[in-house]
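> build the 3D model from these lines:
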Amino acid sequence: MDVRSAYQELTARSKKAALLRSTASVLGWEEQTYMPPNGAELRSKQLSLLAGLVHERTTDPKIGELLAECEAGDEFAEGSLEADNLREWRRDYDRSTKLPQRLVEEITETATLAQNAWVRARKEHDFHAFLPWLEKTVTLKREEADAVSDGKGLKYDALLDDYETGITTDLVAASFAELRDAIIPLVQAITESPKQADTSILKRDFPAAVQKEFSEQAAADIGFDFDSGRVDVAAHPFCSSFGPGDTRLTTRYDENFFSMAFFGTMHEAGHGIYEQNLPAEHFGTPAGESVSLGIHESQSLTWETFVGRSRPFWDHYFKPAQTAFPSVLSDVSLDDFFRAINDVRPSYIRVEADEVTYSLHILLRFELEQSLISGDLAPADVEAAWNEKFEAYFGFPVDHAANGCLQDIHWSGGLLGYFPTYALGKMYAAQLFAQARHDLGDLDGLIARGEFVPVREWLTANIHTHGRRLTPRQLIERVTGSPPSPAPLIGYLRRKFGDIYEIN
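A predicted model of the protein is given here:
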């Protein structure tokens, strides 16, 4: 077989595997949105079967032969579409072939059952009800880390690299330490400032139906295509893309808290816009896939925080908000509303945290996950360890498990190594947004006029269109001219909240 024929067969195999993954994604989305609780056992077997089929197809020795044939020749120039796809296929193949099919299927089946148990345990504030599933999940993820790392280096690196190519525990720890050292004194200065927000204006009566209409209109305005997507309700907000033409968002509503659904929807819409603007013609190959979870998070945070919590955005959107909620916002000034949505104060829940303290939530999880995977922390001790670290970082105790170690779905889904990408995404977003401001000129003016198309087109041209053809670091360097750094985020936080709270 000649090299081009081998490449074409690899492409065909990759696209078929992508369709199987897409099918599993549909079932995973429905599990979190509409599946009745008693359907969990059957769903776990369905998803386990699909995971096994994908693994069987993607670890077929024939793929190794085809890759070797393509790599042996000089048919494809470095940096070409074909060469980039081959590099990523090789990376995926080498990782997948280290994992036994039995382990892949067991991780998938366990995740479905554990997520169902997590929903109940969280509702009942009962960590011990979830503990057996956490123990099983951690055991399986340690086995995965051992297999992928061949027993060399840090186990946690093996899990982290699956979500953020090229990143290591040491690199993350160094960036997070720099963030922590900047954030803690900033939080203290904000706490001591007399310019505190009246957040009660966000806790009035905001009917869920009106919130839904208002937040979905905002999502459409920034560029989420509702002809190719939809929004539903889930216990934990997420975005799930099945491929070109079908991207699903979820959110949740609290009729006495405006920010939860609005900013949650903006956040997930940012993820959805990324998925909707990946090159559809390359679906099923690395060139048509998102590069990493950190870059993905940068896209959601761009719209949720750097745009959605900015003063220019609300210069444009506050009057529509008053029209949508006249009985509760008619007596509120734009200044007071802007301060309220940017209120900074330590809180229990990560997804509701302010921009300044958010990274501390991630640091807590990052530290616990390393200890869980290394074996230094037993799953049975997670609740106590969480509560101790939380009080040390935030200054007050956890009241119950749903506000503590049970608040996130990730561990029930086996997503250990995922959390650091949230703070990395915030770093990337700050660096990319600063470059967009430079490239687009009057960015604040565009946002204040509700002209979001130039921002979205800039993101598509610089981020979305590349798929996985560059690593996260290469992508950031290509767009901004500098490697990823926490410095732009630190500068952004100091400027924005220094102005709001009138501190140096």
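
> please make it C-alpha for all contacts and neighbour counts, starting now.
Noted.

> got a list of what the closest residue to residue 332 other than its chain neighbours touches?
Spatially, and ignoring its direct neighbours in sequence, residue 332 is nearest to residue 201 (7.6 Å; Cα to Cα, 6 or more residues apart in numbering). The neighbours of residue 201, taking Cα atoms under 8 Å, 6 or more residues apart in numbering as the test, are 328, 329, 332, 337, 340.

> which one of these is nearest residue 172?
Among the contacts of residue 201, residue 340 lies closest to residue 172 (Cα to Cα), at 31.4 Å.

> residue 50: how many residues sit nearby?
When neighbours are counted by other Cα atoms under 10 Å, residue 50 registers 18.

> do the same with residue 308
A count of nearby residues for residue 308, using other Cα under 10 Å, gives 22.

> dump the residue contacts of it.
Counting by Cα under 8 Å, 6+ apart, the residues that residue 308 touches are 263, 266, 314.

> the structure of the following sequence is requested for comparison with the preceding one:
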Amino acid sequence: MTQQASLVALQERVAAVNDVLNATSVLTWDSRTMMPAGGAETRGHQIATLTRIARDLLLAPETERALEEAERAVLEFAEDSAERRMVQQTRHAVEHHKRVPASLIQERAALRTVAQAAWIEARSKSDFSIFSSFLAKTVELSRAYADCIGWNGHPYDAMVSIYELGETAASLKDLFKELRAGLLPILDDARSRPQPRSDFLFRDFPEEGQRAFGLSLAERLGYDFRRGRLDTTVHPFEVSFTRNDVRITTRYNRNYLPASVFGTAHETGHGLYEQGVDQAFTRTTLATDLVGLYAVGGTSFGAHESQSRLWENHIVRSRTFWQLHFPELQMHFPDQLGDVSAEEFYRAVTRVEPGFIRVEADELTYDLHIMLRVDIECALMDGSLAVNDLPEAWNAAIKRDLDLSVPNDAYGVLQDVHWSTGYIGSFPTYTIGNVMGAQLMETLRRQKPSLDASITAGEYSVLAEELRTKVWQHGRRFMRDELLERITGRRLDPAPYLAYLRSKYAA
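Below you'll find the model as predicted:
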């Protein structure tokens, strides 16, 4: 078999796996947006069956033979070539799944949909007991999965590696220690000042106006609606079925406008990343997470969050953005915002006010929300915290870190969708994304001095093109730190993030 034929044979095997995973993603998207509640159990079986089929295709003898042929074929390629990386990552995924029984993968996949349905009901009734047994099973299966993968320092290491390869409980502890030391003085200084006016954010904002502005916002940032759509869900998310069909969701709170505005901006950042992956990588290993069995083109969850947090905070939560676009928002809500200036709106949406909800947190307290979740996940994984004791532990952590008393489970332990979908180990990627996003912006501004002028003028395509060529198009070709070193000259570094926050909140 020729060199090219060997690579094609492997790519055809991986393409089949990708097709199955994309079908799974369609069912998952539907379960979170349109599926009636009664469909949860059977939908769980459908997703589990497809997940197992994808795993079986990956571990089939035909795939192994194609992989061995491809490994020989790429020996002459450069170490960082797309072809060699495709083969290396496929081998890594195959060896990973050989250690995990198919029955465990299928059981975890089946649990997600029914657990999510239970979480939605529990959240709506603010009753953790409705969800607790499903979470206990999720933790049990996560421990079993970690043991199959293997770990040295802490069982949490195995789960984090699914989403952010190379990070461990110990490395996260070091990162959080440095961030906390830098964040707290900025936070204390900001909280010592008088709060800006924000009453107008809580007026009545009809959903149709919020949706219209959200559609305009996503398109303005560069999201391609010929290859995507915006829908409504309980907890916003982005999902891609290849770069040609990338969907985002948001939620609307009639009495709190920022929830949809910044939620839509956040998911748009995810969508831009997926839509920007090189067309040549479609249905290949470089646009498929073969370890986590997700059809995703971003190189890690942290890298993905760097894009969502970058667009949400550095662009849409900036003074220049609202100086330029606040009149459009007023046009949609003339009665609600007619007595508000662009500067007042900017100050309101950047106010520092500790709250219960992570996705609505200000930039200075956001990472404290992440840190307490990671502490809890570690304790759940090593057994030092029982699921039934989780609400009490959660409430105590919120009181300790934010000096708030949690009023109910919906505002506390039930606010995030992640545990219902089995994503234990994914929370730290949000803070990693904050750090990476700031590091990228610092470098891009230095490399392209005209960037700020284009952003001030509302020409966001300039930033998008910088990110497309430096980040998005590579898909999963480069690991997170490798990508950072190529762009910024160094690995993940919290200094630019702290400098960004210090500068922004000193005013």
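
> can you give me the TM-score here?
The TM-score (TM-score structural alignment, normalised by the length of structure 1) is 0.96; 497 aligned residues with a Cα RMSD of 1.3 Å.

> and residue 111 of structure 2, what does it touch?
Counting by Cα under 8 Å, 6+ apart, residue 111 of structure 2 touches 44, 134, 138, 421.

> and with 10 Å instead?
Under the criterion of Cα atoms under 10 Å, 6 or more residues apart in numbering, the neighbours of residue 111 of structure 2 are 40-41, 44-45, 47-48, 134-135, 137-138, 141, 420-422.

> swap in residue 351 of structure 2?
Counting by Cα under 10 Å, 6+ apart, residue 351 of structure 2 touches 190-191, 194-198, 345, 361-364, 505.

> could you redo the last one with a cut-off of 7 Å?
Counting by Cα atoms under 7 Å, 6 or more residues apart in numbering, residue 351 of structure 2 touches 195, 196, 362.

> could you find the closest non-adjacent residue to the residue most central in space within structure 2?
Nearest to the mean C-alpha position of structure 2, by Cα atoms, centre = their mean, lies residue 305 at 4.7 Å. Nearest residue to residue 305 of structure 2 in three dimensions, chain neighbours excluded: residue 433, at 4.4 Å (Cα to Cα, 6+ apart).

> need the three-state assignment for that neighbour.
Assigned with DSSP: H, G, I helix; E, B strand; the rest coil, residue 433 of structure 2 falls in the helix class.

> matching it against structure 1, which residue comes up?
By TM-score structural alignment, residue 433 of structure 2 lines up with residue 425 in structure 1.

> what's the neighbour count on that match?
22.

> wait, isn't it in contact with residue 292?
No: shown here, residue 425 of structure 1 and residue 292 do not form a contact pair, counting by Cα atoms under 7 Å, at 9.5 Å.

> contact partners for the match of residue 433 of structure 2?
294, 295, 297, 298.

> so how far is stretch 459-468 of structure 1 from its chain's centroid?
Centroid separation for stretch 459-468 of structure 1 versus its chain: 17 Å, with Cα atoms, centre = their mean, to the nearest Å.

> so which bit of structure 2 is it matched to?
Alignment of stretch 459-468 of structure 1 against structure 2: residues 467-476, by TM-score structural alignment.

> what residue of structure 2 takes the place of residue 323 of structure 1?
When structure 2 is aligned by TM-score structural alignment, residue 323 of structure 1 is paired with residue 331.

> what helix or strand is that match on?
Taking DSSP states H and E as the criterion, residue 331 of structure 2 maps to helix 319-332.
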